[in-house]
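Participant: sharing a sequence plus its predicted fold:
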Amino acid sequence: MQSMNGEAGLVLVVVIVALVVRQQLRTRPVRHIGSLVAPALLGCLGVAGIAFGVFTVVKEHPLTALPIILLVVSLAVAAGFGAARARTVRVWRDPEGVVLRKGTAATTGLWLASVCAHIGLGLWIDHAAGAGVLGTVSLYAYLAIGLGTQNFLVRGQAAAL
C-alpha cells in the first residue's frame, strides 16, 4: 500500500471494500443489466490503473514477465473468489414474482479473504516489478473481475428460478 500514500491508500481500500460488502448484504432485486454496471465502471478504473502502473514501472526499468504473470494470476484468483461468493448468495422469488438476492455471512467472509489475497498478491507483484505500484493499482481491476463474475453467476441462478 506504500504507493497509495500509506494510510490514505489503506483508508481508500477499506472504504471501497466496505461499500461493496454493504451492498452485497442488502436484499435487492437481481437486475439483468444493472448488476454489470458497477463491474464495468470498476473495470475502466482498473484498466487505467494498470496502465498507469505499467507506465510507472517501465519509467524506472524494464518490466519482466514475473509481475505480469502474477497480475494475471491475481485476476484469476479474483474470478475464483467471485464464483465462490456467488454460491453463497441467496436468490429467491418474492410473492410478487420479483427475483431477489442477498449475501450471507459466508459472502462477507469470502470478500474479506479475497481482499487479503489481493493485498498479498499485490505486494508480491510490486516486489517482483521492483516498484510499488502495479499490484496496488490493480485493485479496481481485481474488484471488477471478482464482482463481475459473482454477478454474472447470480444472474444465472436467478434465470433458473
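Facilitator: Ah, there it is. Residues are numbered from 1 along each chain as shown.
Participant: use CA for all of it now, contacts and neighbours both
Facilitator: Noted.
Participant: now do the helices in the protein.
Facilitator: For the chain, the helices defined by DSSP state H occupy 7-24, 37-60, 65-86, 105-129, 134-137, 139-160.
Participant: please compare the first structure with the one that follows:
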Amino acid sequence: MSLVNVLVIVGVIALIAVRQSKPQRIATEGRGWLVLPVILVVAALREPGVIDGHDQALSALLLGAELVVGLVVGLGWAWTSRIWAEPDGTVWSKGTRATAAVWAGGIAVRVGMVAAGALLGVHQGTGALLLALAASILVRRGVLVWRAHAIGSSNGPGPSYGDRAAAEPWKDRV
C-alpha cells in the first residue's frame, strides 16, 4: 500500500464528508465532475498490485465484488441524499443520516472483504478501493443529475426527499 494512495483515499473521503455535510448545488451540465473519478482511476491503475499475481482468479473476484460494493454505495448515497429545487431553478442536494449510514455500511463491508482476502491469502492493494470509490462517485453523480432533471422538469419546486409535506403555496395578501 503506497503512502500516496493512502493519502489520496483519506483526502477524498474527507472531501466527500465535508461536502455532504453542507448543501451543494447540482450542476447538470459540464464535465468537471469527471475530474475526481479520473484521478482515482489513474492512481489505482498506476499501482501494479490491483490483481494479486499469486491467486489471480480469487483476486479478480474480490476486485469485482469491491466494484459492486462501490456501485451499490454510490446508488445508496444518491438515493438517500436530500434533493430540492430553489425558486430560481437551481437544484441542490445534501447528505442525510441515511447517507452516513450507507457510507458506514460500505466501509464495514469493505473492511470485511479485505479481512476475507487476507484470510484467503490474497494481497489486496489500495487500487481496488480507489476504483470502487471512483465508481461510487460516478454512480452518485449520474443518479443525482437524473433526479435533478426530474425535479427541474416539474412546473415548480415540489417536495424534496426527506420532506414531510410539499411547500406552502404562495398566497395573495389583500
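Facilitator: That came in fine, so what should we check first? It should be emphasised that the depicted structure is a prediction, and the values quoted were computed from it without experimental measurement.
Participant: tell me which of the helices of structure 1 sits nearest to residue 92 of structure 1.
Facilitator: Taking C-alpha to C-alpha, helix 139-160 is the member of the helices of structure 1 nearest to residue 92 of structure 1, at 7.4 Å.
Participant: against structure 2, where does the closest one fall?
Facilitator: Using TM-score structural alignment, helix 139-160 of structure 1 corresponds to residues 129-150 of structure 2.
Participant: just give me the mean distance for the matching stretch relative to structure 1.
Facilitator: For stretch 129-150 of structure 2, the mean distance from the matching residues in structure 1 following superposition reads 0.8 Å, by mean C-alpha distance after the TM-score superposition for structure 1.
Participant: any idea how far that stretch is from the chain center?
Facilitator: 6 Å (C-alpha atoms, centre = their mean, to the nearest Å).
Participant: residue in structure 1 matching residue 15 of structure 2?
Facilitator: So residue 15 of structure 2 corresponds to residue 19, using TM-score structural alignment.
Participant: for its match, grab the count of nearby residues.
Facilitator: Neighbourhood size, residue 19 of structure 1 [other C-alpha atoms under 10 Å]: 11.
Participant: same question, residue 106 of structure 2
Facilitator: When neighbours are counted by other C-alpha under 10 Å, residue 106 of structure 2 comes out with 19.
Participant: how about it, what does it touch?
Facilitator: Taking C-alpha atoms under 8 Å, 6 or more residues apart in numbering, we find residue 106 of structure 2 in contact with 69, 70, 73.
Participant: go again using 7 Å as the cut-off
Facilitator: Residue 106 of structure 2 is in contact with 69, 73, counting by C-alpha atoms under 7 Å, 6 or more residues apart in numbering.
Participant: tell me how far the counterpart of it in structure 1 lies from residue 32 of structure 1.
Facilitator: For residue 106 of structure 2, the aligned residue in structure 1 is residue 114 (criterion: TM-score structural alignment). Distance from residue 114 of structure 1 to residue 32 of structure 1, counting by C-alpha to C-alpha, to the nearest Å: 25 Å.
Participant: same question, residue 128 of structure 1
Facilitator: In terms of C-alpha to C-alpha, residue 128 of structure 1 sits 39 Å off from residue 32 of structure 1.
Participant: then residue 129 of structure 1?
Facilitator: 39 Å.
Participant: higher neighbour count, these two?
Facilitator: Neighbours of residue 129 of structure 1 and residue 32, each counted by other C-alpha under 10 Å, are more numerous for residue 129; the result is 25 against 15.
Participant: any idea how far residue 17 of structure 1 is from the residue lying closest to the more buried one once chain neighbours are set aside?
Facilitator: Nearest non-adjacent residue to residue 129 of structure 1, counting by C-alpha to C-alpha, 6 or more residues apart in numbering: residue 67, 5.4 Å away. Going from residue 67 of structure 1 to residue 17 of structure 1 by C-alpha to C-alpha gives 24 Å.
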